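Student: Dropping the sequence and predicted coords here.
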Amino acid sequence: MSAARPARLAVGVVSAGRVGAVLGAALSAIGHRVVATAAVSKASLHRAETLLPGVPVLPPDEVALHADLVLLAVPDDVLPGMVRGLAAAGAFRPGQILVHTAGAHGISVLEPAVEHGVLPLALHPVLTFTGRSEDVQRLTGACIAVTAREDDEVAWSVGEALVLELSAEPVRVPEQARPLYHAALAHGANHLVTLVRDCAELLQREVLVATSTGSTDESMVGSASSTSAERVIGPLLSAALDNALRHGDRALTGPVARGDVGTLRTHLRELDRVDPELADIYRVLARRTAHRAVAGGLLPDHAAAEVRATLEEHR
């Protein structure tokens, strides 16, 4: 097998979840053959039918038996038991490539299969997946974390070659760094969604409702009520994300970065009124923001001390 361009492989996908079905479709699009997939739920069966048309749906052990490349796209907590079960069932053989996509694990989780002679790889796309066809295109240009045995350059090369075939960018992540790597991504992607939804719900709770019902002009009422929170915050949050990626801590704005403790007190008062739990989250993030504003040269130490004192007095 060439490290630059692997031979065409018979691929088995376990299972046809959001990630597995998309990666199976992407591998098929570049010439590999998806020979079988596992699917149980209605959603996974639908994804298999849509993204992997004509591919037989088989039990996981049979999927592995038919494949040169076994793709295990199952949840992090399910993966260890799946590997042990497939190994005990004799589903692996020497020379197979065994790939899992779980971000929190490296290749040690594949050890039961390694005993049967497989080449172990962890390939984790740094994306969120919907399980629809557009995800296949989104892989282009994305980063995919590659983990292989530390001293096995052939395995690293095979993993990187597969990623490059998908028109993605391979990033080497050592085994010992996988847990922190995954924690960082989950913190960014998952908590970003939480922040956005909290922001939208705060606006929808009183602000946009008040705007849409408080006007005596019927034409303005209709216009205001049709403006969603997502429409209001979309440009702001998109610009904030773009600036953060481009400029780092220097992209910070707002009362914390300016040391405007009067506005900060007002924010805390209003948040405590409508949602004390959310107010506590605001305090935690504001303290972290003050730390970053100091690091970015935006907030003098004395102003940061005032911000922290304000956050504590309004706890």
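Tutor: Received it, and whenever you're ready, just let me know what you need.
Student: C-alpha only now, for contacts and for neighbours.
Tutor: Will do.
Student: Now do the contacts for Ile139.
Tutor: Rather than Ile, residue 139 is Leu. 125, 127, 166-168 (CA atoms under 8 Å, 6 or more residues apart in numbering).
Student: Pull up the gap between it and Val126, please.
Tutor: 9 Å (CA to CA, to the nearest Å).
Student: Among the contacts of Leu139, which one lies nearest to Asp249?
Tutor: Leu127 (23.4 Å; CA to CA).
Student: Now the closest one. Nearest residue, chain neighbours left out?
Tutor: Take Leu127 and drop its neighbours on the chain: the residue closest to it by CA to CA, 6 or more residues apart in numbering is Ala142, 7.3 Å away.
Student: what residues are up against that neighbour?
Tutor: Applying CA under 8 Å, 6+ apart, the residues contacting Ala142 are 125-127, 168-169.
Student: hmm, which of those residues are the buried ones?
Tutor: Neighbour counting over these (16 or more other CA atoms under 10 Å) leaves 125-126, 168-169 as the buried ones.
Student: From those, which land in strands?
Tutor: The members of the buried ones among the contacts of Ala142 that map onto strands under DSSP state E are 125, 169.
Student: returning to what we had before: kindly reformat the contacts of Leu139 as a markdown table containing distance to Pro235.
Tutor: Shown next, in a markdown table, are the contacts of Leu139 (distance: CA to CA, whole Å):
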| residue | distance to Pro235 |
| --- | --- |
| Pro125 | 27 |
| Leu127 | 22 |
| Leu166 | 31 |
| Ser167 | 29 |
| Ala168 | 28 |
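Student: Redo the buried ones among the contacts of Ala142 as TSV? Include distance to Leu51.
Tutor: Formatted as TSV, those follow (distance: CA to CA, whole Å):
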residue	distance to Leu51
Pro125	18
Val126	20
Ala168	19
Glu169	23
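Student: quick one: which of the buried ones among the contacts of Ala142 is nearest to Ala186?
Tutor: For the buried ones among the contacts of Ala142, the nearest to Ala186 is Val126 (10.2 Å; CA to CA).
Student: adding another structure so you can compare the two:
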Amino acid sequence: MQSIGFIGAGTVGSALALGLSEKGYPISGIASRTRLSAEKLCRKIPSAKFCNSPQAVVDTADIVFITTPDDTIAEICRSLHWHSNQYVIHCSGAYSLELLQTAQGFGAYTGVLHPLQSFSLQADPVKNLEGITYALEGDDQTLPLLKDMVKVLGGEWIVLKPSDKVAYHVAAVLASNYLVTLIKMATGLWQSFGIPEDKAVKALMPLVRGTLSNIEKAGATNALSGPIARGDCGTVSKHLAALENIAPELIPAYKELGRQTVKIALEKEKPNITGIEKLSRILAN
């Protein structure tokens, strides 16, 4: 089996290295900007050797993953001497193969593998690789290799065109990062009536989990509940009046989210057209 090296030992790189090693892939070498993180990862993978430079990884691996922050991928790729018929993979969700043009010039095969998952603070990042979707991009030689990896990791894959990448990544940000923002906004409102953030999070999480479960079972449109789904103009007006006093900075976000939610409410079976149209006018002002 072909050996794999990693340049970057952050959360994504570590999860993939551990996951692939657990499934029998030989991890040959690991380098990272932070020496300690690379050495820590090597101790968890018996076959892996600490490399004191990215070039050392390139020189010892058949497949090289660049799992550094997005803004450094192209720079790292340009700084290295790649080998013909070597596989070079990056894991950015927003960027395409253009970041790896230098490696292509050396005759290397290139691809992108982005795990659609949040790895921050996960107790078991390897388990978090199972059952998730991986967004793939690559040439004819690389795509079969990446598909085999995803299959071994227990995931599903989709193949994206370069023009698809940014929309795909925006969707991921909305579903994950901005969910964190929404919870932060919600817990901030709880603090206005004396409930600290930790207790607010504990109280709201069953609601969040229930909503996510409903989305998974019935889809986003059918999962929508609440005042906009009902066309309840009085409640929304009270929300806006309260926000004016408590947190006026949240009003633009509340209105824009409301306007987007109106569109979903109109897709539901037997919508309250009159109430929803009135809500649209309230949220537009």
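Tutor: Thanks, I have the structure now. Remember, it's a predicted structure, so these values are computed and weren't measured experimentally.
Student: if we can go back for a sec, quick check, nearest of the contacts of Ala142 of the first structure to Thr147 of the first structure?
Tutor: Pro125 (11.8 Å).
Student: List the residues that contact that closest one.
Tutor: 101, 139, 142-145.
Student: what residue of the second structure matches up with it?
Tutor: Superposed on the second structure with TM-score structural alignment, Pro125 of the first structure falls opposite Pro115.
Student: Now which residue in the second structure aligns to Asp68 of the first structure?
Tutor: For Asp68 of the first structure, the residue aligned by TM-score structural alignment is Asp62.
Student: now swap in Leu252 of the first structure and tell me
Tutor: Checking TM-score structural alignment: Leu252 of the first structure goes with Leu224.
Student: Neighbours of its match, how many?
Tutor: 19 (other CA atoms under 10 Å).
Student: Contacts only, for it.
Tutor: Neighbouring residues of Leu224 of the second structure by CA under 8 Å, 6+ apart: 264-265.
Student: now do 10 Å
Tutor: Shown in contact with Leu224 of the second structure (CA atoms under 10 Å, 6 or more residues apart in numbering): 211, 214-215, 218, 230, 261, 264-265, 268.
Student: Most neighbours among those, which one is it?
Tutor: Busiest of those [other CA under 10 Å] is Ala265, holding 25 neighbours.
Student: Surely that residue touches Ser280?
Tutor: No - under the criterion of CA atoms under 10 Å, Ala265 of the second structure is not in contact with Ser280, lying 11.0 Å apart.
Student: any shared contact partners between these two?
Tutor: What both Ala265 of the second structure and Ser280 touch, as defined by CA under 10 Å, 6+ apart, is the set 228, 231, 259.
Student: buried subset of those?
Tutor: 228, 231, 259.
Student: roughly how far apart are the second one and Lys238 of the second structure?
Tutor: Think Gly231 of the second structure. Taken as CA to CA, the span from Gly231 of the second structure to Lys238 of the second structure is 14 Å.
Student: Can you find which helix in the first structure contains the most residues?
Tutor: In the first structure, with assignment by DSSP state H, the single longest helix is helix 178-202.
Student: buried sites along that one?
Tutor: 178, 181-182, 200, 202.
Student: Could you do stretch 31-48 of the first structure as well?
Tutor: Under 16+ other CA under 10 Å, the buried positions of stretch 31-48 of the first structure are 32-39, 44-48.
Student: Repeat that for stretch 266-274 of the first structure.
Tutor: For stretch 266-274 of the first structure, by 16+ other CA under 10 Å, it's 267-268, 271-272.
Student: Likewise for stretch 57-77 of the second structure?
Tutor: Neighbour count says stretch 57-77 of the second structure has 57-68, 70, 73-74, 76-77 buried, by 16+ other CA under 10 Å.
Student: From the opening residue of it to its closing one, how far?
Tutor: End-to-end for stretch 57-77 of the second structure, by CA to CA: 12 Å.
Student: Please apply the same query to stretch 96-104 of the second structure.
Tutor: End-to-end span of stretch 96-104 of the second structure (CA to CA): 13 Å.
Student: what does that stretch correspond to over in the first structure?
Tutor: Under TM-score structural alignment, the match for stretch 96-104 of the second structure is residues 106-114.
Student: Among the buried residues of stretch 31-48 of the first structure, which lie within strands?
Tutor: 33-38.
Student: Export those as JSON lines, with columns for distance to Asp301 of the first structure.
Tutor: JSON lines is the format used below for these (distance: CA to CA, whole Å):
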{"residue": "Arg33", "distance to Asp301 of the first structure": "60"}
{"residue": "Val34", "distance to Asp301 of the first structure": "59"}
{"residue": "Val35", "distance to Asp301 of the first structure": "62"}
{"residue": "Ala36", "distance to Asp301 of the first structure": "61"}
{"residue": "Thr37", "distance to Asp301 of the first structure": "58"}
{"residue": "Ala38", "distance to Asp301 of the first structure": "57"}
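Student: Do a quick rundown of the helices in the stretch 101-250 of the second structure.
Tutor: Ranges of helices within the stretch 101-250 of the second structure are 101-105, 142-153, 165-172, 178-191, 197-218, 220-223, 227-230, 233-246, based on DSSP state H, counting those that start in this stretch.
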